[in-house]
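Asker: Just to be clear, the model below is a prediction. Sequence and coordinates:
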Amino acid sequence: MNKDIQKIAADFLLALKMQQQPDNHLAKISALPRHILFQELDSEQQKKTFWINCYNAFFLHLRRNKRVDKPAIYREKLCRIAGQTFSLDEIEHGILRRYRAKLAFGYLPNLFVPKIIRQLAVKRIDARIHFALNCGAISCPPIAFYSVEKLDQQLDWASESFLKNETNILPEKQEIHFSRLGYWYLGDFGGRKGIRQMVQHYLGVDTNSYRIVFKDYNWDEDLNNFAEA
């Protein structure tokens, strides 16, 4: 059954990539027994894989097919999964970020989340998810299809690719120009020290003494930003 629940989410996302009507996929994901979410998503890899694919699929569906605009697309409970309705914010900040408060830079928990969100949430925040979730803007990372077996490798690839494309290192100024994602979710990244370590890990540049400058985010819409296979 584990492969089935993951396949349902991936097939839903694939239908949107191919610009096919997703009604059949929506029905399948909605009809999943609720206990399957607890029974089959019993590891960090399984949780992250399923919810990343679901987030990206539902965002595309709601924006492209239903024309839901911001901020309603994030806040309203419009994602029906296993008979339960979730908002995109609940999937991202509740489940994948372990119920962090949305506007607290990753440092404070949200104390008012539903019980089911607490039960489904990951045990540990993985900052790499920020290079996997796509909200339809040009500055967002591209959409990929994540699998349980290759998740760590895929998240590493997504992180390295995003940092190579979006990070500017200026040795003459001793500055790192980093995505605005690092500012919004600073706690997830382990603060500025964590960002420097991430840059060194993925880009191989020692930036220990560099000042971090957060870049502006380009919110122009791009609903077809899929990673190359």
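Answerer: Everything's here; your move.
Asker: hey, let's count contacts and neighbours off CA atoms from now on
Answerer: OK.
Asker: just how off-centre is stretch 174-184 within its chain?
Answerer: 18 Å (Cα atoms, centre = their mean, to the nearest Å).
Asker: Against that first model, consider the following:
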Amino acid sequence: MLRTLLLFTILTLTASCGRYQPAPDDRIGDTDPNALSEALLEGLKAGRDVSEEVAQLAALEPSVLAAALDTRAEQLAFWVNTYNGMVQYLLTEDPSLYDDRGAFFSTPRFTVAGREMSPNEMEHGIIRGGENRLGLGFIPQIFPNKFDRTFRIKGGDSRVHFALNCGASDCPPVEIYSPETYETQIDARVRSYLADHSSLEQRDGEQVLVTSPLFSWFKGDFRDHDGVDDFLVDYGILQESNKDIKREYADYDWTLETGIWAE
């Protein structure tokens, strides 16, 4: 019995460690996943039927997708667009899904490259680089599956928290990201969101920064900027001289609101 259990564990770990190998160039052809993810959002923004784009995302071959997403900018732009497209599509089609937010975020309902995924799986398993959903950015997922191991974005990018729209009123507006301009777009989006969701206030004679609870929920992710303090300095909310002031986190408005598009 023990040997069987050990063998099963070894086989499970071995399966988890595999990755889809990128397809050769002649199999990629004209496949452009980023153009497809952008078309999905453009269609949703225009209010037209996007069932064709949804079907094309589902039909992508994992090996072709892995080969086509060749750079970090391509990976980030594709998965941020696809996450936002998934959420907008599902909640526009059936707003009642949001009545139980926990079930909405954890239930697989959207297929990419043959894998049906939930918003949680896409956000934490891939976009955040394989982080545990409840680990505050300090605890990775222990046994990622083959799909996640192939597509997770190594090291993540803390800026995505100001780009991902989960359907709530306080979420960042949906912007359509292109690999060529991702860096410029995401930096501008972070600055815009934080400017609208941060304020310096006086509390009992003490200056306090009131800002987004995203910093509290994903604290460990901001290590790519040497921590939350330096992130806030980098994006102009604080200065080096006052970055250690007391912080408070505003309540997050979870009211359902789709169709929040960047100008």
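Answerer: Done, it's in. As the structure is a prediction and not an experimental result, all values here were calculated from the model.
Asker: Quantify their similarity with the TM-score.
Answerer: Here the TM-score for the pair of chains, by TM-score structural alignment, normalised by the length of the first structure, is 0.93; 228 aligned residues with a Cα RMSD of 1.9 Å.
Asker: And the top helix by length along the second structure against the first structure, how far off on average?
Answerer: In the second structure, with assignment by DSSP state H, the single longest helix is helix 72-93. Comparison of helix 72-93 of the second structure with the first structure after fitting gives an average deviation of 0.6 Å (mean Cα distance after the TM-score superposition for the first structure).
Asker: Follow the chain on from that helix and name the next helix or strand.
Answerer: Counting by DSSP states H and E, the element after helix 72-93 of the second structure in chain order, helix or strand, is helix 101-106.
Asker: Tell me the helices and strands packed up against the next helix or strand after that next one.
Answerer: Next along the chain after helix 101-106 of the second structure, taking DSSP H and E as the criterion, comes strand 110-112. On a contact count with 3 or more Cα pairs under 8 Å, 6 or more residues apart in numbering; DSSP states H and E, strand 110-112 of the second structure meets helix 51-59, strand 115-117.
Asker: Turn these into JSON lines, columns for distance to T71 of the second structure.
Answerer: Formatted as JSON lines, those follow (distance: least, Cα to Cα, whole Å):
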{"stretch": "helix 51-59", "distance to T71 of the second structure": "19"}
{"stretch": "strand 115-117", "distance to T71 of the second structure": "22"}
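Asker: Redo those as TSV? Include mean neighbour count.
Answerer: Listed next are those as TSV, based on neighbours: other Cα atoms under 10 Å:
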stretch	mean neighbour count
helix 51-59	16
strand 115-117	16
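Asker: counterpart of R75 of the first structure in the second structure?
Answerer: Matched by TM-score structural alignment, R75 of the first structure corresponds to S106 in the second structure.
Asker: Also N53 of the first structure?
Answerer: Checking TM-score structural alignment: N53 of the first structure goes with N81.
Asker: who touches the spatially closest residue to that match that is not a sequence neighbour in this structure?
Answerer: Excluding its sequence neighbours, the residue lying closest to N81 of the second structure (Cα to Cα, 6 or more residues apart in numbering) is S37, at 5.7 Å. Contacts for S37 of the second structure (Cα atoms under 8 Å, 6 or more residues apart in numbering) come out as E53, L57, F78, N81, T82, G85.
Asker: now S37 of the second structure: how far from D229 of the second structure?
Answerer: Between S37 of the second structure and D229 of the second structure the computed distance is 33 Å (Cα to Cα, to the nearest Å).
Asker: roughly how far apart are F147 of the second structure and G43 of the second structure?
Answerer: 27 Å.
Asker: more crowded one of the two?
Answerer: Under the neighbour definition other Cα atoms under 10 Å, F147 of the second structure and G43 were set side by side, and F147 has more, 19 against 15.
Asker: what is the orientation angle of the longest helix of the second structure with helix 51-59?
Answerer: With axes from the mean of the first three to the mean of the last three Cα atoms, to 10 degrees defining the directions, helix 72-93 of the second structure sits at 130 degrees from helix 51-59.
Asker: residues in contact with helix 72-93 of the second structure?
Answerer: Contacts of helix 72-93 of the second structure (Cα under 8 Å, 6+ apart): 33-34, 37-38, 40-41, 44, 69, 97-98, 110, 119, 122-123, 126-127, 151, 153, 160, 163-167, 174-180, 182-183, 258-259.
Asker: Only the buried subset of those residues, as a PyMOL command please.
Answerer: Applied in PyMOL, the following selects the buried portion of the contacts of helix 72-93 of the second structure according to 16 or more other Cα atoms under 10 Å:
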select buried, resi 33+34+37+38+40+41+44+69+98+110+119+122+123+126+127+151+153+160+163+164+165+166+167+174+175+176+177+178+179+182+183+258+259
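Asker: In helices only, show me the contacts of helix 72-93 of the second structure.
Answerer: P33, N34, S37, E38, L40, L41, L44, P119, F151, Y182, E183.
Asker: how about TSV for those, with distance to L194 of the second structure added?
Answerer: Converted to TSV, those look like this (distance: Cα to Cα, whole Å):
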residue	distance to L194 of the second structure
P33	30
N34	27
S37	26
E38	25
L40	27
L41	23
L44	26
P119	23
F151	29
Y182	18
E183	17
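Asker: Aligned to R100 of the first structure, what sits in the second structure?
Answerer: Match for R100 of the first structure (TM-score structural alignment): E131.
Asker: how close does its match sit to E123 of the second structure?
Answerer: From E131 of the second structure across to E123 of the second structure, the span is 9 Å (Cα to Cα).
Asker: Give me the aligned partner of W261 of the second structure over in the first structure.
Answerer: By TM-score structural alignment, W261 of the second structure lines up with F226.
Asker: How many residues are close by that match?
Answerer: 14.
Asker: My read is that it contacts P142, right?
Answerer: Yes. Assessed by Cα atoms under 8 Å, F226 of the first structure is found in contact with P142 at 5.0 Å.
Asker: Quick one: map D188 of the first structure onto the second structure.
Answerer: So D188 of the first structure corresponds to D221, using TM-score structural alignment.
Asker: Leaving out sequence neighbours, find the closest residue to that match.
Answerer: G137 (4.9 Å).
Asker: And S198 of the second structure, by the same measure?
Answerer: Per Cα to Cα, 6+ apart, closest to S198 of the second structure is T211, 4.2 Å.
Asker: what do we get in the first structure for that neighbour?
Answerer: Using TM-score structural alignment, T211 of the second structure pairs with F178 in the first structure.
Asker: So its match versus F214 of the first structure, what's the distance?
Answerer: 5 Å.
Asker: Compare those two (neighbour count), which wins?
Answerer: Taking other Cα under 10 Å, F178 of the first structure and F214 do not tie; F178 has more neighbours (21 against 16).
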